[in-house]
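K.L.:
Provided below for reference: sequence and predicted model.
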Amino acid sequence: MKKYTDTGKKDTRSGFGAGLTELGKKNENIVALCADLTGSLKMDEFKANHPDRFFQVGIAEANMMGIAAGMTIGGKIPFTGTFANFSTGRVYDQIRQSIAYSHKNVKICASHAGLTLGEDGATHQILEDIGLMKMLPGMTVINTCDFNQTKAATIAIAEHHGPVYLRFGRPKVANFTPEDQVFEIGKAVQLQEGNDVTIVATGHLVWEALEAANSLHEQGISADVINIHTIKPLDKEAILNSVAKTGCIVTAEEHNYHGGLGESVARVLGENTPTPQEFVATQDTFGESGTPAQLMEKYGLNAKAIHKAAKKVMGRK
């Protein structure tokens, strides 16, 4: 069984900041816009290096999306930055009408997603954003798992023509993917090989999936673990190849089970090979205030919950 090492906990939003900084040095068409959260989005270094390409629009997220859409007409590649709640729910009309409908080359970069925003509570902990964004025609939806992958994804989406939603988080989490990785949009990453159960996870739940695979291995159960960093377009082939071996699947995400990764996977299975599936996700509920660890425990979004779901779904084969 392959072992993964946490090289030091880092927040994924800092991976975005590092990627944006690198892009700024490579491509003069990269511009950045922020809605009064420059420090929180780790955009300070880009701002310091390229003050003429950084635009602080203030607490005016809808205006930020309109400005970003307009900038693409002149060949610029705008990266917008604010919290995930304000990047989607607050500005959905502007994204739909000004960006998605005309397929503008805007990169919507969203931090502080999910329950792990923590103490700020339910009003800021959006758990519906993946569903909102994946339903927009032509929108690419990416949810990265650690610092290194977020940095690589930030750099990769600059080369992709079309609107992208890049989702990442606030807390420091395990940093375990390769520093020199090549991020391929729409291509899942196989982390563990197994024959008894498939576990596909996204974002902060990927490390938890690996931890669950370790505990299952101790009980003689081999798990096929797949990192689904791109929710749209979804790597259907990776999912179908895996369930052909295992005959059952667990999906794990820091998102509502309505509209998230699990729902997309269920559609793929339903269209091709109906398979027992268990969902590790929030159960149609809002969050609440608490530490990230407390919330992930209460809402069942951790290795223990994935382990339990794996045992359950295996019993349904």
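P.N.:
Arrived safely, thanks for sending.
K.L.:
okay, CA-based contacts and neighbour counts for the rest of this
P.N.:
OK.
K.L.:
Mind listing residues that contact the host helix or strand of residue 18?
P.N.:
According to DSSP states H and E, residue 18 maps onto helix 12-26. Helix 12-26 is contacted by residues 30-31, 40-46, 50, 111-112, 144-155, 158, 168-173 when judged by Cα atoms under 8 Å, 6 or more residues apart in numbering.
K.L.:
A further structure is provided below for comparison with the first:
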Amino acid sequence: MAEQVSGRTLGMGEIVDTGAKPFELAPFGTELAQLGKERTEIVGLTADMGRYSDILPFRDAHPERFFNVGVAEQSLIMTAAGLAKAGKISYCTSYSAFITRRAYDFVAIACAHALAEVKIFAGMPGFMNGYGATHQATEDISMMRGIADLTVIDPCDATELKQVVRAVADIPGTVYVRNLRGKVPVELGADYRFIPGKAQVIHEGQSVGVIGTGFMSARARDAAKVAAEHGVSAAVLHVSTLKPFDKDGVIAFAKRFDRLVVTENHKISGGLCTLVVEALYEAGLMKPMVKVALADSFFECGAQAWLEHKYGIDLPRLVQAIVEGR
């Protein structure tokens, strides 16, 4: 059930304080535990990151189907692939930075190339922690979308994440999900339905088109509401599936507006911004565009809100991009 939360201290890998918004606690693990009751072929694995990936509810509900391989991400991926070969659906968890940088070849060959039923829920994607470059997976979308036969998903909130947990069990082959953990805000309405491979408008407007992914889509919607107070009407398109990319949906949305804003919790190159530019260019559609994303650099340690402000992906920066077009 959703609860109310006010000011608090962030846990490892949680997104910025939800303020007065409702949240759900550990939606990934609780939904996976329930799904595990319905589908006995599901197994859960972690590389000693059970607490910080929210998979512990599954462990507690299905201890005979839970495996902790220790601090060994390559072993995590290979074990998940092996279990998939034995007829299981392997849900595995660790930090995004560790999976992408340490086990990339194993994801590509043992999983994607083999069409293995491995569902990777990668914690702390992008700018989701204050631990600096060693833990900030700010290039993971760029890396993972470069692997053939791999699905890449960036959920917006707890509502969508729970639906993604269920949906990936039936998406063929290997899936990479940017996992949200801890007290995850509830941003989308109860009528929202995740559709694999489809972008969806989550806020209507007339003047500016904002294209986002992950929790930045929810932030874009908040920014659109603030922009309306300044007389600027903005619509928000949420692109939850980055691979396969909904090129047609993005182009149709972009055609409605004189200018665009693209935003993501990722470096400005290789992720959503690049995907949108490529799609529009191929369609012969040129629009003024502001990109609200991370620079191509390494980043400091510090409080997440401070980092997001310093590196320009916080709410005021999005409002500026929508209202002022810069």
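P.N.:
That came in fine, so what should we check first? Every value quoted in this text rests on a predicted model; they were computed, and no experiment measured them.
K.L.:
Looking at the contacts of helix 12-26 of structure 1, which are in strands?
P.N.:
Using DSSP state E, the subset of those located in strands is 30, 31, 111, 172, 173.
K.L.:
The stretch 51-200 of structure 2: strands as residue ranges?
P.N.:
Using DSSP state E, counting those that start in this stretch, the strands of the stretch 51-200 of structure 2 run over residues 66-68, 89-95, 118-123, 150-153, 174-179, 183-185, 200-203.
K.L.:
Dump these to CSV, plus distance to residue 140 of structure 2.
P.N.:
Formatted as CSV, these follow (distance: least, Cα to Cα, whole Å):
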stretch, distance to residue 140 of structure 2
strand 66-68, 23
strand 89-95, 11
strand 118-123, 10
strand 150-153, 10
strand 174-179, 9
strand 183-185, 21
strand 200-203, 23
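K.L.:
which one in structure 2 is aligned with residue 176 of structure 1?
P.N.:
Under the alignment (TM-score structural alignment), residue 176 of structure 1 maps onto residue 187 of structure 2.
K.L.:
same deal with residue 192 of structure 1?
P.N.:
Match for residue 192 of structure 1 (TM-score structural alignment): residue 203.
K.L.:
quick one: that match and residue 228 touch, right?
P.N.:
No: Residue 203 of structure 2 sits out of contact with residue 228 when judged by Cα atoms under 8 Å, with a separation of 11.7 Å.
K.L.:
Now do the shared contacts for the two.
P.N.:
Joint contacts of residue 203 of structure 2 and residue 228 (Cα under 8 Å, 6+ apart) are residue 234.
K.L.:
Settle it for me: which of the two has more neighbours?
P.N.:
More neighbours surround residue 203 than the other of residue 203 of structure 2 and residue 228, with 19 against 15 (other Cα atoms under 10 Å).
K.L.:
and that one, what is it in contact with?
P.N.:
221, 234, 235, 236, 237.
K.L.:
Out of those, which two sit at the greatest distance?
P.N.:
234 and 237 (10.0 Å; Cα to Cα).
K.L.:
how far away is the residue in structure 1 that residue 27 of structure 2 lines up against from residue 160 of structure 1?
P.N.:
In structure 1, the residue matched to residue 27 of structure 2 (TM-score structural alignment) is residue 15. Distance, residue 15 of structure 1 to residue 160 of structure 1, using Cα to Cα, to the nearest Å: 19 Å.
K.L.:
equivalent range in structure 2 for stretch 215-222 of structure 1?
P.N.:
So stretch 215-222 of structure 1 is aligned with residues 226-233, judged by TM-score structural alignment.
K.L.:
Could you do stretch 106-117 of structure 1 as well?
P.N.:
Using TM-score structural alignment, stretch 106-117 of structure 1 lines up with residues 118-129 of structure 2.
K.L.:
Which positions in that stretch come out as buried?
P.N.:
Neighbour counts over stretch 118-129 of structure 2 (16 or more other Cα atoms under 10 Å) mark 118, 119, 120, 121, 122, 123, 124, 125, 126, 127, 128, 129 as buried.
K.L.:
Check the gap between residue 299 of structure 2 and residue 104 of structure 2 for me.
P.N.:
Distance of residue 299 of structure 2 to residue 104 of structure 2, computed by Cα to Cα: 22 Å.
K.L.:
With residue 309 of structure 2 instead?
P.N.:
31 Å.
K.L.:
what's the answer for residue 298 of structure 2, then?
P.N.:
20 Å.
K.L.:
repeat for residue 90 of structure 2
P.N.:
17 Å.
K.L.:
neighbour count winner among these two?
P.N.:
residue 90 (28 against 18).
K.L.:
residue in structure 1 matching the more buried one?
P.N.:
Residue 90 of structure 2 maps onto residue 78 in structure 1, by TM-score structural alignment.
K.L.:
residue contacts, that match?
P.N.:
By Cα under 8 Å, 6+ apart, the neighbours of residue 78 of structure 1 are 30, 31, 32, 33, 68, 69, 71, 72, 105, 106, 107.
K.L.:
Tally up the residues packed near the residue lying closest to residue 42 of structure 2 once chain neighbours are set aside, please.
P.N.:
Once flanking residues are discounted, residue 42 of structure 2 sits nearest to residue 89: 4.7 Å by Cα to Cα, 6 or more residues apart in numbering. Close neighbours of residue 89 of structure 2, defined as other Cα under 10 Å, add up to 26.
K.L.:
Kindly report the same for residue 219 of structure 1.
P.N.:
There are 9 residues near residue 219 of structure 1, going by other Cα under 10 Å.
K.L.:
cool, the one 10 residues further on as well?
P.N.:
Other residues within reach of residue 229 of structure 1, judged by other Cα under 10 Å, total 31.
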